[in-house]
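**Student:** here you go, sequence then predicted model.
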Amino acid sequence: MRKVTTLVLLAICSFAFGQIERVEPPNWWANMNSTELELLVYGDNISNLDPEFSGNINIKKVVKVENPNYLFVTVDTEDITAGTHTLSLKKGKRTVDSFNYEFKTRRDGSEQRKGFDSSDVIYLLMPDRFANGDPSNDSTSETIEKANREHQGGRHGGDIQGIIDHLDYINELGATTLWSTPLTLDNEKVYSYHGYASSDLYKIDPRYGSNEDFASLSAELHKRNMKHIMDFVPNHWGLSHWLIQDLPSSDWIHFWEGGENGFKRSNYIQTTQFDPYASEIDAKGCMDGWFDYTMPDMNENNPMLITYLVQNAIWWIESGDLDGIRVDTYPYNDKKGITEWVTRVMEEYPNFNVMGEIFMHETAHIAYWQKDSKVGAIQGFNSNLPTVMDFPLHDILPRVFKEDQQNWGDGVYRIYDHLTKDFLYPNINNLLIKMGNHDVNRINQEFDGDVDKYKMALTLIMTLRGIPQIYYGDEIGMLGDKGKGDGDIRRDFPGGWTGDEQDAFTSKGRTTKQNEYFEFTKNLLNWRKGKKAIHFGETLHFSPVDNVYVYFRYLPDNPNETVMVVLNNSNKDQKIDLARFEEGIQSHTKALEIISGMEYEINQNLDVAAKSGLVFELK
C-alpha cells in the first residue's frame, strides 16, 4: 500500500502505462442542473495519456496534478443523453485503455425532491448496534476488522438488512425519518464500527451490505412514506482511504511537519471560526488539525476537493434517493469551502435539506451557522446551511427535569429562558432538537431510569419549534454512560440478534416498564404527525411559576389549530389558575388531552400531577 510522505508522493517512478483502476464518480445522470462533471481518473502513471470520450462528449478541461497516477477530466454534460459512453486513454493514436461510463436517466421530479422538515420526527440509529439481518456479512475477506460482539468497541454485526427488517417497528413508533450514522466503508484496523473514518466515499461497507442495499433501504422507507437522511463526513476521511494512501497532490490534506503521517490533533476550539480576537495559530489548530490519528483532515481550500465532495453528495442523493444529508463536525471544515459545498448541493436540489452538526453550547454560536443569519452577517458571512442543531437546549434538559424546585432560573425556567434567544435564528423551524445522540450520555441514564422525567422531556421535544430527533432505544428506556466508553451509549438493541434473550421490537418481548416507555412515545409521535400547529405554528409561552411551564403552539389564521402544553416539573401536585393564560386560551371552552384521551372543561383551575405533562388540543 502506498504511504503518504512529507513533500513528495511515492510510487511515481514507473514509466509504464497501466490500466484504469478507478473513475469517480463511477456514473452520472443526464439532465442535471450543473452542466459540468469533473471525473477523477486513476491508474498507474496515466497522466501522460490523453482522454477522449465517444458520442461527441465535449472534454472541456484536463488537469494534471503532482501525482502522475491521476487525471481530472471535466466534461460538458449539458446535452448528454442517457446511455453508456466510452472514455478512452490514448497515447498518440493508440488506445491504451478504455472505460465504459454510464449516464443514467434521473428519477422523475428528482430535482424537486422535498427534504425533511419540522413536520418530521427523526430516528437516529447506529447500524452496527441496531439489528443483524444478515449474519453472513459480519466479517468479510475485504475488510480488516472482524466481528466480535463481546468487544464493546468492536464490530457487532448490525447491518442494512437489519434496519429494513425493523422499519415497521420504527414506523409504528411514529418516527417519519431515518438517520443512520455513516454506512460507507471504514476499513481501519480497529474501532471502525462508527463509520466516521471512511475508506471509500463511493462504497457501502460490505459488513453493512451493498450500494444496492442502501438504495433498497430508501425504497422501503419511501413505501412507508418515510424519509432517509445520510450521514456525510467531508472534514476528515480515514487514513486507509485509497486516495489518502496515494494523494493526488500534497494539498488535499492538512499536513503537519514533524508529525507521523502529517498528524497533529485539532485543538477543537470551534469558536475560532468567528472569534474577532482569535489568533491565526488557534484558528489553524482547529480547522487544520486532525480529528484523530486515523482521520486525516481534508483541505477544503482545494477547489478540486470541494468539487469531489459536491459530486459525491449529489451521487448519493441520486443513487440512494435521499431526502436529506447530515454533515458531521461542520465548524471544523474550512468555512469558505464548506459554504461552497452546501451552496452547490442546494442549487441542484432547492427543496432539499442539509443539517450541520454544530456541537457548540451558546445560541449565538449556533445561529451564526444557519442560512441568512444576522449573527453571521455581522462578519459578512452567510453559511447557506439550512438546518443547525440546538445543542444548548440539549445541554440543559438533564438538569431541568432533575430540579424539583424552580428557585430563580432553575427547573423549567431554563427552557423558558432558552427560548427567549430564538430571535437570533433566521428560521426557528429548521432547528434539530433532541434529548441525546450517539456522542453523549443517554437521556435515560441522566434520569436514572425515571420514566416520568423521560415523558416530560419527550413531551417538550415533541411540542416545541423545530425538528425533533430521538436516539434508538430511548423509546424503551435504554441506558448508557459515556464515562464507561462510547460502546456503552451505543449498546445493541435487544432482539436485533438471533439468540438474544429479549426481543424489545415486540410488545410481548418488552418488559412492563419498557412498554410504558414505548407506548407513551408511540402515542405522542403518532399524534404529532397531523398537527400543523406543532410543525409550523407560532409559540406563545408564559414565565414559569412554581416550576410549572405553560405554552401554546398555534396557527394565527386557524384558531382550531391550537395546542396547550402544561409541564409540572415540581414534586407536588398543583392546581393551576387558568385565568392567567387567557391570551392563549382565548374563546376555547374545551380541551382534549391527547395522551389520556380525556376531555376537560377550560375553567378557572386545572389539576396537574407532580412530575407530569399534559398536552391539550383546544376546542
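**Tutor:** Looks like it arrived, so ask away.

**Student:** CA only for contacts and neighbour counts going forward, please
**Tutor:** OK.

**Student:** all helices of the stretch 351-500 of the chain, in order?
**Tutor:** Here the stretch 351-500 of the chain has its helices, by DSSP state H, counting those that start in this stretch, at 363-367, 374-377, 391-400, 413-419, 443-446, 451-463, 486-489.

**Student:** toward the C-terminus, what is the element adjacent to the last one?
**Tutor:** Read it as helix 486-489. Sequence order places helix 512-528 as the next helix or strand after helix 486-489, per DSSP states H and E.

**Student:** take the one below as the second:
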Amino acid sequence: MEKRKLIHLLLALTLTIFGGVSVKDVKAQQSNVSKWPKGVTYEIFIQSFADSNGDGIGDIKGATAKLDYLQNLGVEAVWLMPINPSPSYHKYDVTDYYGIHLDYGTMDDFKQFISEAHKRNIKVVIDMVLNHSSSEHPWFKEALADENSPYREYYVWTHKNDPQAQREGKTTGADSYNTQHWHKVDGSDYLYYGYFYGGMPDLNYDSPKLREEVFKIGQFWFSEVGVDGFRLDAARHIYPDERATDNHNWWIYFLSEMKKANKDVYLVGEVWAPAEIVGPYLKGLPALFNFDMGFAITKAVNEEDAGDLVANHKKIREYYQNINPDYVDATFLTNHDQNRIMSEVNGDMNKAKMAAALLLTLPGSPYLYYGEEIGMRGKKPDELIREPFLWDVKAKDKIRTTWMQPRYSTDESVPPLAVQMKDKNSIYNHYKSLLQLRNKSQALTYGELVPLELNTKGLSAFERASEKQSLLVLHNLSKDPISVKLPQQLSGYKKVYFKNKAAKLNKGTVSIPAYSTVVLEK
C-alpha cells in the first residue's frame, strides 16, 4: 500500500516538473475513447487570446500558459490563425512563410508551445495561407520592381492593353479571371491578380518554381518545426473557378508531398460552397469544414424546430463518404469569418446551449471558436468577432489582451471565465460537460447517424451507434417541456446515459424539460 502511494507521489512530482499536468488530467485523457482528428479542436486567434508580457497583444507564451485550461476543457487539438509575419492585425497576408510575427514571439517560443501541447496530448494545426501572399512580401516587391525578376512568375500578370493576355506559363486565357480582381501597378502597363484585394496578390500555381517553393514551406513546418497539420485558407481559389479540376489535383499533389515530411499529416481545407462543389476536394483535403451544418444548427435553434437538420446531415455525410471513405467532417457553429453564435441567437443563452448540444452530439470532428464556450458575442466587421478573451474580472485579469476596445464581449455582456467556472449552470460548464460526454463515448465519437421522426414539434431525435455502444439522443429545442412515448423499435433504450436538466424516463415515456438534452443507452 505504501509502495503504491510512493509510486503515485513520484508520478505526480514528475508530471508537475515536466509540464504541470496533473495525475487527474492524465487519467481523464486516458479514459477518453476519442482520438484526434476525431476529437475536438479549438480555434485560437493569438492576438486576442492571452497576453504574457503586458503589451496588450496576445502572444504564443500566453497561449502556452493556457494549455492546461484547454486540456481540462476537453480539447484534443488547437488551430492557430496565422502566426507568420504580416502587416495586418489578422495576418492573412504573409510576408515571411518561414517566420513568426514579432508581436507573437519567436520560433523558439512556438516550438515550446508545440512541445507543451504534445505533453498534454494536444495536436497543433496552423493556418497556412497559400492562395496569396502580402503585397509587402519580398517576392512581390521584387517582382513589382523588375519585370525580369525570377519572382515575377510567382504572381499573375496581364497587360492593360491586352486583357485577354495569357497568364505566364498557362494554357487558359486571363479572361478566366474576373476583371474586378485585377489591380493596377503605378507607373506600369501591367496589372496583377488579387482575388481578395490588392494587398493580397494571388500566387501563380502554374509556375513549377512556385510550386516547389510551397512544398519547401510546408515541409519546413512539418519536419523542422513539428506542427501536426495545416488549415488551408481559401483552398478553393488556388485556380479560378473555371479550373476546378486543377484545384482538386493541386491538393492531391500537395498532400502527397506533405506526407514525405509527415506520414500522418492532417490537412483541413476551407471550401465555402455547396456540397457538390466541396465533395471533389476530399481526395486531396481529407478534412473539410462543414459550413452547411453550422447554418442548419443556427436555423434549428432559432426556429425551435430541427426540421430536416439531421436527415440532411446524414445525406451530406454519405455523399462525402462515397468520395473518400476516410474523410474527416470538420463541423462547427461559427468561426472567425462569421458572426458569433451567441449573437446569431440574439443573446439567448438557452439557444446558444442547444446549438452546442447539437454540434457535440451529431457526427463530425467539432471545432470550437475561442470564447464560444463562455458565450462571447460579436458581429461583423471582422475585428468585432475577434475580440479579447475574458479570463477574469477586469481588475484581476492580468493576461487579457487590450489591443482593441471590444464592443460586444465586455464585462457587462459576458461573465468572464473565472466567474463561469464557479457557476454550475454557466455556458462554460455546459460546454465542458458535453465535451466530456463526447470524449468518453464510442457512439458519439465514432458512431453512425440514424435520423428519427417522432412526430413531436421542437424535438430533435437521432441514434448514434457504434459496435460498442448505441445511444438515443433527444434534444428539446423548444421553450415548452416535451413528453414522448418511445415507439417499439426504441424500447431497448432503458438507461439514462446523460441529461443536463431534470429529464425522466418512466416506462418508455421520456419527459424532457425546455431547452434540454437527454441521452439514453441500450
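**Tutor:** Happy to help now that I have it. All values derive from a computational prediction rather than experimental measurement.

**Student:** and the TM-score, once the two are fitted together?
**Tutor:** The pair, once superposed, lands on a TM-score of 0.77 when counted by TM-score structural alignment, normalised by the length of the second structure; 437 aligned residues with a CA RMSD of 3.0 Å.

**Student:** returning to what we had before: between the helices of the stretch 351-500 of the first structure, which gets nearest to residue 289 of the first structure?
**Tutor:** Between residue 289 of the first structure and these, the shortest gap by CA to CA is with helix 363-367, which sits at 20.6 Å.

**Student:** pull up the aligned stretch in the second structure for that closest one.
**Tutor:** Using TM-score structural alignment, helix 363-367 of the first structure corresponds to residues 275-279 of the second structure.

**Student:** picking up where we left off before, who wins for proximity to residue 595 of the first structure among the helices of the stretch 351-500 of the first structure?
**Tutor:** Shortest distance between residue 595 of the first structure and the helices of the stretch 351-500 of the first structure, using CA to CA, is found for helix 451-463: 10.2 Å.

**Student:** matching residues in the second structure for the closest one?
**Tutor:** Aligned using TM-score structural alignment, helix 451-463 of the first structure spans residues 349-361 in the second structure.

**Student:** got the contact list for that stretch?
**Tutor:** The contact list for stretch 349-361 of the second structure (CA atoms under 8 Å, 6 or more residues apart in numbering) reads 297-298, 301-302, 331-333, 341-342, 345, 366, 375, 427, 430-431, 434-435, 438, 444, 473, 475, 477, 515-517.

**Student:** go through that stretch and flag the buried ones.
**Tutor:** Buried positions in stretch 349-361 of the second structure, judged by neighbour count with 16 or more other CA atoms under 10 Å: 350-361.

**Student:** and what of stretch 345-354 of the first structure?
**Tutor:** By neighbour count with 16+ other CA under 10 Å, stretch 345-354 of the first structure contains the buried residues 345-346, 348-349, 352-354.

**Student:** quick one: which of the residues you listed is nearest residue 158 of the first structure?
**Tutor:** For these, the residue nearest residue 158 of the first structure by CA to CA is residue 354; the value is 26.0 Å.

**Student:** name the nearest residue to the closest one, sequence neighbours excluded.
**Tutor:** With CA to CA, 6 or more residues apart in numbering as the criterion, residue 354 of the first structure has its nearest non-adjacent residue at 4.9 Å, and that residue is residue 325.

**Student:** repeat for residue 281 of the second structure
**Tutor:** Nearest residue to residue 281 of the second structure in three dimensions, chain neighbours excluded: residue 248, at 5.2 Å (CA to CA, 6+ apart).

**Student:** equivalent range in the first structure for the helix or strand where residue 215 of the second structure lies?
**Tutor:** Element membership of residue 215 of the second structure, judged by DSSP H and E, is helix 208-219. Helix 208-219 of the second structure corresponds to residues 303-314 in the first structure, going by TM-score structural alignment.

**Student:** tell me the gap between that stretch and the middle of its chain.
**Tutor:** 18 Å (CA atoms, centre = their mean, to the nearest Å).

**Student:** ok, the equivalent of residue 52 of the second structure over in the first structure to residue 158 of the first structure distance?
**Tutor:** By TM-score structural alignment, residue 52 of the second structure lines up with residue 133 in the first structure. Using CA to CA, to the nearest Å, we find residue 133 of the first structure at a distance of 7 Å from residue 158 of the first structure.

**Student:** now do residue 441 of the first structure
**Tutor:** Counting by CA to CA, the separation of residue 441 of the first structure from residue 158 of the first structure is 21 Å.

**Student:** ok, those two, which is more surrounded?
**Tutor:** Shown here are residue 441 of the first structure and residue 158; by other CA atoms under 10 Å, residue 158 has more neighbours (29 against 22).

**Student:** am I right that the more buried one is in a strand?
**Tutor:** No - assigned with DSSP: H, G, I helix; E, B strand; the rest coil, residue 158 of the first structure falls outside any strand and is coil.

**Student:** from memory it sits against residue 125, does it?
**Tutor:** No - using CA atoms under 8 Å, residue 158 of the first structure is not in contact with residue 125; the gap is 10.6 Å.

**Student:** now do the shared contacts for the two.
**Tutor:** With contacts defined as CA under 8 Å, 6+ apart, no residue is adjacent to both residue 158 of the first structure and residue 125.

**Student:** would you map the helices across the stretch 151-300 of the first structure?
**Tutor:** Under DSSP H, counting those that start in this stretch, the stretch 151-300 of the first structure gives helices at 160-165, 167-173, 211-223, 242-245, 280-287.

**Student:** tell me which of these lies nearest to residue 544 of the first structure.
**Tutor:** That would be helix 167-173 among the helices of the stretch 151-300 of the first structure, by CA to CA, at 31.1 Å.

**Student:** which part of the second structure matches that closest one?
**Tutor:** Using TM-score structural alignment, the residues of the second structure aligned to helix 167-173 of the first structure are 67-73.

**Student:** count the residues that sit near the spatially closest residue to residue 328 of the second structure that is not a sequence neighbour.
**Tutor:** Nearest in space to residue 328 of the second structure, with sequence neighbours left out and distances taken as CA to CA, 6+ apart, is residue 287 at 4.4 Å. Residue 287 of the second structure: 24 surrounding residues under other CA under 10 Å.

**Student:** next: the one 10 residues further on.
**Tutor:** Residues contacting residue 297 of the second structure under the criterion other CA under 10 Å number 24.

**Student:** next one: the residue opposite it in the first structure once aligned from residue 541 of the first structure, what distance?
**Tutor:** Using TM-score structural alignment, the partner of residue 297 of the second structure in the first structure is residue 397. Distance of residue 397 of the first structure to residue 541 of the first structure, computed by CA to CA: 18 Å.

**Student:** which residues sit in contact with the residue nearest in space to the middle of the second structure?
**Tutor:** By CA atoms, centre = their mean, the second structure has its centre lying nearest to residue 367, at 4.1 Å. By CA under 8 Å, 6+ apart, residue 367 of the second structure lies in contact with 40-43, 330-333.
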